[in-house]
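[1] Quick one, fold the following:
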Amino acid sequence: MADKDLASTPAEKKAAAEAIEKHLEPETRKAGTRARESTGSAAREFGSNGGEGWLTGPALQAARKTWGEQLTTLMNRLGAEKAALRATNTLFQNTEAGVDLGIRRSSVLDGF
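    All right, here's what the predicted structure looks like:
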C-alpha cells in the first residue's frame, strides 16, 4: 500500500456505502438465493428415492442450511458496514463541531 494514511474523504465513504447498497448487497443476495435453490433442488433429487443408500441428499440439506446461515451473517455484516460508513461522516462532523464549541467556550479572548 503506497498511501500509509487510513483516512478517507466523506465522498469516498459515501461512494463505498453506495457501492455496498447498489452492488454488493443485491448481487450477494441474488447469488446466495441462486445457490440455496440449486442446492435444495439437488438435495431433493438425491433424496427422491426414499434416501436408499444415499447420504448425499441429507448432506446437501445440511450444507444448504449452513449456507443460508452464512449468507444471513454476510448480509448483516454488509448492512452494518454500510451504516458505519454513513455514520462516520456524521460522527466526525459532530465531533469537530463539539471541539470547536468547547474551544470557543474556554477562550480567554471571549472576555474582551
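
[2] make it CA atoms for all contacts and neighbour counts henceforth
    OK.

[3] count of residues packed around residue 85?
    Residue 85: 19 surrounding residues under other C-alpha atoms under 10 Å.

[4] Next: the one 4 residues further on.
    Each residue near residue 89 was counted by other C-alpha under 10 Å, and the total is 16.

[5] Identify the residue spatially nearest to it, adjacent ones excluded.
    Computed as C-alpha to C-alpha, 6 or more residues apart in numbering, the closest residue to residue 89 that is not its neighbour in sequence is residue 10, at 6.0 Å.

[6] now the other sequence, so there's something to compare against:
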Amino acid sequence: MTTQSAGEPGEQGGPLGMQIDHVPSEPGGSGTPGPPGPWQPNLVSTPAQKKAAAQAIEDHIEPDTSKAGDHADDETGKAVTAFAPKDGDGWVTSTSLKSAHKTWGDQVKNLMNRLASEKAALRSTGLLFQTTDFGIGTGLRQTSPLDGY
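    Okay, here's the model as predicted:
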C-alpha cells in the first residue's frame, strides 16, 4: 500500500492518493468468484461416508478422548496430592490444580457430549432427508375432487 497526501506531488509530478494492492480472495485465484477448484472442499457426502464417519467417532475418537481425559485425571490427582497440605502447610498450587482439573473435566464431558451428538446426527441424516422428502411429496400431490372427471 502506498500513501501520500493528496495535493503533494509524487515522483512523477502528479498528486498521489491511497493505493491498495490487490490480494486474491482464494488461493491461486484471481480474486473473482469462479467455478469450484481444488481449494474449495467438496461438501457432498454419501450415506456410506456418513456411516463410516459415525463409526470412526464411536470406535476411535470417543474412546481415545475418554482415555486422554482419564490420563489427565490420574496425573492431576497425583500432582494435587503432591502439593497438598502436609502438617498444616500446603501450596496454593494444589487448590489451583483442583480448580483447573474441574474445568478440564467439564470440558472433556462437553466434548464427549458433542461427539455423541455429531455421531447421532451423522447416523440420522439419511432418515431425516427420506422422511422430509416423503412428507413434501405427499403434501404436494393430494387428490383433487377434479381428478374424478
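
[7] After superposition, what is the TM-score?
    Once superposed, the chains reach a TM-score of 0.83 (TM-score structural alignment, normalised by the length of structure 1), with 111 aligned residues with a C-alpha RMSD of 2.4 Å.

[8] follow-up on the earlier one: what residue of structure 2 takes the place of the residue nearest to residue 89 of structure 1?
    Mapped onto structure 2 by TM-score structural alignment, residue 10 of structure 1 lines up with residue 47.

[9] in structure 2, which spans are helices?
    Ranges of helices in structure 2, per DSSP state H, are 47-56, 62-83, 92-140.

[10] Could you provide the ones you listed in JSON lines, with additional columns for distance to residue 40 of structure 2?
    As requested, the helices of structure 2 are exported to JSON lines (distance: least, C-alpha to C-alpha, whole Å):
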{"stretch": "helix 47-56", "distance to residue 40 of structure 2": "19"}
{"stretch": "helix 62-83", "distance to residue 40 of structure 2": "29"}
{"stretch": "helix 92-140", "distance to residue 40 of structure 2": "22"}
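
[11] Out of those helices, which gets nearest to residue 41 of structure 2?
    Nearest of these to residue 41 of structure 2, taken as C-alpha to C-alpha: helix 47-56 at 15.1 Å.

[12] Structure 1: which residue goes with residue 67 of structure 2?
    When structure 1 is aligned by TM-score structural alignment, residue 67 of structure 2 is paired with residue 30.

[13] separation between that match and residue 50 of structure 1?
    Using C-alpha to C-alpha, to the nearest Å, we find residue 30 of structure 1 at a distance of 31 Å from residue 50 of structure 1.

[14] Same drill for those two, tell me which one is more crowded.
    Shown here are residue 30 of structure 1 and residue 50; by other C-alpha under 10 Å, residue 30 has more neighbours (12 against 8).

[15] For residue 94 of structure 2, the count of nearby residues, please.
    Residue 94 of structure 2: 19 surrounding residues under other C-alpha under 10 Å.
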